[in-house]
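**Q** build the 3D model from these lines:
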Amino acid sequence: MITPLSWTTLGIVLAFGIGSNAIAEEFSVPVGATVLTVSGDIGITNVEDTLVFDRETLMAFQATTFETSTIWTEGVHSFTGVPLHILTDLLGVQDGQILATAINDYTVEIPVSDAVEGGPIIAYLMDGEEMTLRDKGPLWVIYPYDRSSSFRTEVVYSRSIWQLDRLEIVQ
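**A** Next up, the predicted model:
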């Protein structure tokens, strides 16, 4: 169900475009359960000094879908999510590190330089279905591993954090 606050958030995203500083002053507090909290060196906040997203708000952003195999699953799967570069553009982040943390407090460093078009997404769907905790969800940083051998390295695999719930921007 889309609530009035969700429509406001969606309207802001569509009216101003992703990456616009105009969003900074009007990004709504989500009404659904929080699935991602962004903190650190960010200029856009909606809950104290953080930017909090519920599933509906994340799904309002331009999504990317691609098929790829992973070393953690069998076969090729379809993943849908928000391209990481869209979030870094929204936040005005051009360099530094993203500390990505899972529900169990496991943390990895992702260089902002990875956040490019055709790069990783914060996936919220696998094969068209929401991912459960058991299936590495609700959010999973997925690279298009099958697209290039540069995505099939131990370093990139180590950045592919699942059960993601927090991002901290460090510049």
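
**Q** every contact and neighbour count from this point should use C-alpha atoms.
**A** Noted.

**Q** give me the secondary structure label for the nearest residue to residue 113 once chain neighbours are set aside.
**A** Leaving aside its chain neighbours, residue 113 sits nearest to residue 95 (6.6 Å; criterion: CA to CA, 6 or more residues apart in numbering). What DSSP: H, G, I helix; E, B strand; the rest coil gives for residue 95 is coil.

**Q** is it true that residue 95 touches residue 112?
**A** Yes. Judged on CA atoms under 8 Å, residue 95 makes contact with residue 112 at a distance of 5.3 Å.

**Q** mind listing the helices for the chain?
**A** For the chain, the helices defined by DSSP state H cover 4-16, 55-60, 84-91, 154-159.

**Q** what residues of stretch 51-71 count as buried?
**A** By neighbour count on 16 or more other CA atoms under 10 Å, the buried set for stretch 51-71 is 51-61, 63-70.

**Q** between the two ends of it, how far is it?
**A** 31 Å (CA to CA, to the nearest Å).

**Q** run the chain-centre distance for it.
**A** Mean C-alpha position of stretch 51-71 versus that of the full chain (CA atoms, centre = their mean, to the nearest Å) differs by 6 Å.

**Q** one more, please, to line up against the first structure:
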Amino acid sequence: MPIPFLTPKSGVRPMLVLSVALFLLPPAWALQPPTGAVILTISGKVGETNQAGAAVFDLAMLEALPQRSFVTSTPWYKEPTKFTGPLLRDVLSAAKVQGVTLEATAINDYKTSIPVDDARQFDVIVAHRINDKPISVRTKGPLFIIYPFDTTLELKASKYYGRSAWQLKSLKVD
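**A** Just a heads-up that it's a prediction; the model follows:
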């Protein structure tokens, strides 16, 4: 069935209508604004922003990225623990980060420096679930940068444990 305003009788050229419609829509690759509470702000050398010079994410935006899970031993839990969330490199890619260092800041203002290369070299995730449950602030959430410590001996070192940031709230890119 033809669409009435796109028929030759309507006098409107279909390609013109389609062109205008596509022009008015944001590009599919653009970082959309959050619809829920912002839980992660990425500032600094960011190529894709959606709020006042920063890339901000709500939980739904992070969940929309491809998800990864792994089980790993950590110094903070007695048993190997399952972590789930997007790869840090995918989060950085969504914001089109162009720096070399991330300054991760937690809700309690703990700060740690993470080389962007870690996100490329290791399957570091921004976990929003532990053992398949959302991470509350009380249990190190809502976000936790976590390395897959059990995948290589290199990662079982205080250097990498110190780069893991729980209660993550922001990343500043330098």
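
**Q** residue 72 of structure 2 reaches residue 80, doesn't it?
**A** Yes. With contact defined as CA under 8 Å, residue 72 of structure 2 reaches residue 80; the gap is 5.0 Å.

**Q** OK, contacts around the residue minimising distance to the centre of structure 2?
**A** What sits nearest the mean C-alpha location of structure 2, by CA atoms, centre = their mean, is residue 91, with 3.1 Å. Taking CA atoms under 8 Å, 6 or more residues apart in numbering as the contact definition, residue 91 of structure 2 lies against 62, 65.

**Q** ok so, going back, so residue 95 and residue 112 of structure 1 - more neighbours on which side?
**A** More crowded of residue 95 of structure 1 and residue 112, by other CA atoms under 10 Å: residue 112, with 20 against 15.

**Q** just tell me what that one corresponds to in structure 2.
**A** Aligned by TM-score structural alignment, residue 112 of structure 1 pairs with residue 116 of structure 2.

**Q** separation between its match and residue 97 of structure 2?
**A** For residue 116 of structure 2, the distance to residue 97 of structure 2 (CA to CA) stands at 9 Å.

**Q** cool, and residue 135 of structure 2?
**A** Per CA to CA, residue 135 of structure 2 is found 26 Å from residue 97 of structure 2.

**Q** what's the spacing between the closest residue to residue 109 of structure 1 other than its chain neighbours and residue 121 of structure 1?
**A** Leaving aside its chain neighbours, residue 109 of structure 1 sits nearest to residue 99 (4.8 Å; criterion: CA to CA, 6+ apart). Residue 99 of structure 1 is 15 Å from residue 121 of structure 1, where distance means CA to CA.

**Q** what about the residue opposite residue 152 of structure 2 in structure 1 once aligned, neighbour count?
**A** Aligning on TM-score structural alignment places residue 152 of structure 2 opposite residue 148 in structure 1. Neighbour count of residue 148 of structure 1, defined by other CA under 10 Å: 9.

**Q** report the contact partners of residue 148 of structure 1.
**A** No residues are in contact with residue 148 of structure 1 under the rule CA under 8 Å, 6+ apart.

**Q** what's the match for residue 39 of structure 2 in structure 1?
**A** Match for residue 39 of structure 2 (TM-score structural alignment): residue 35.
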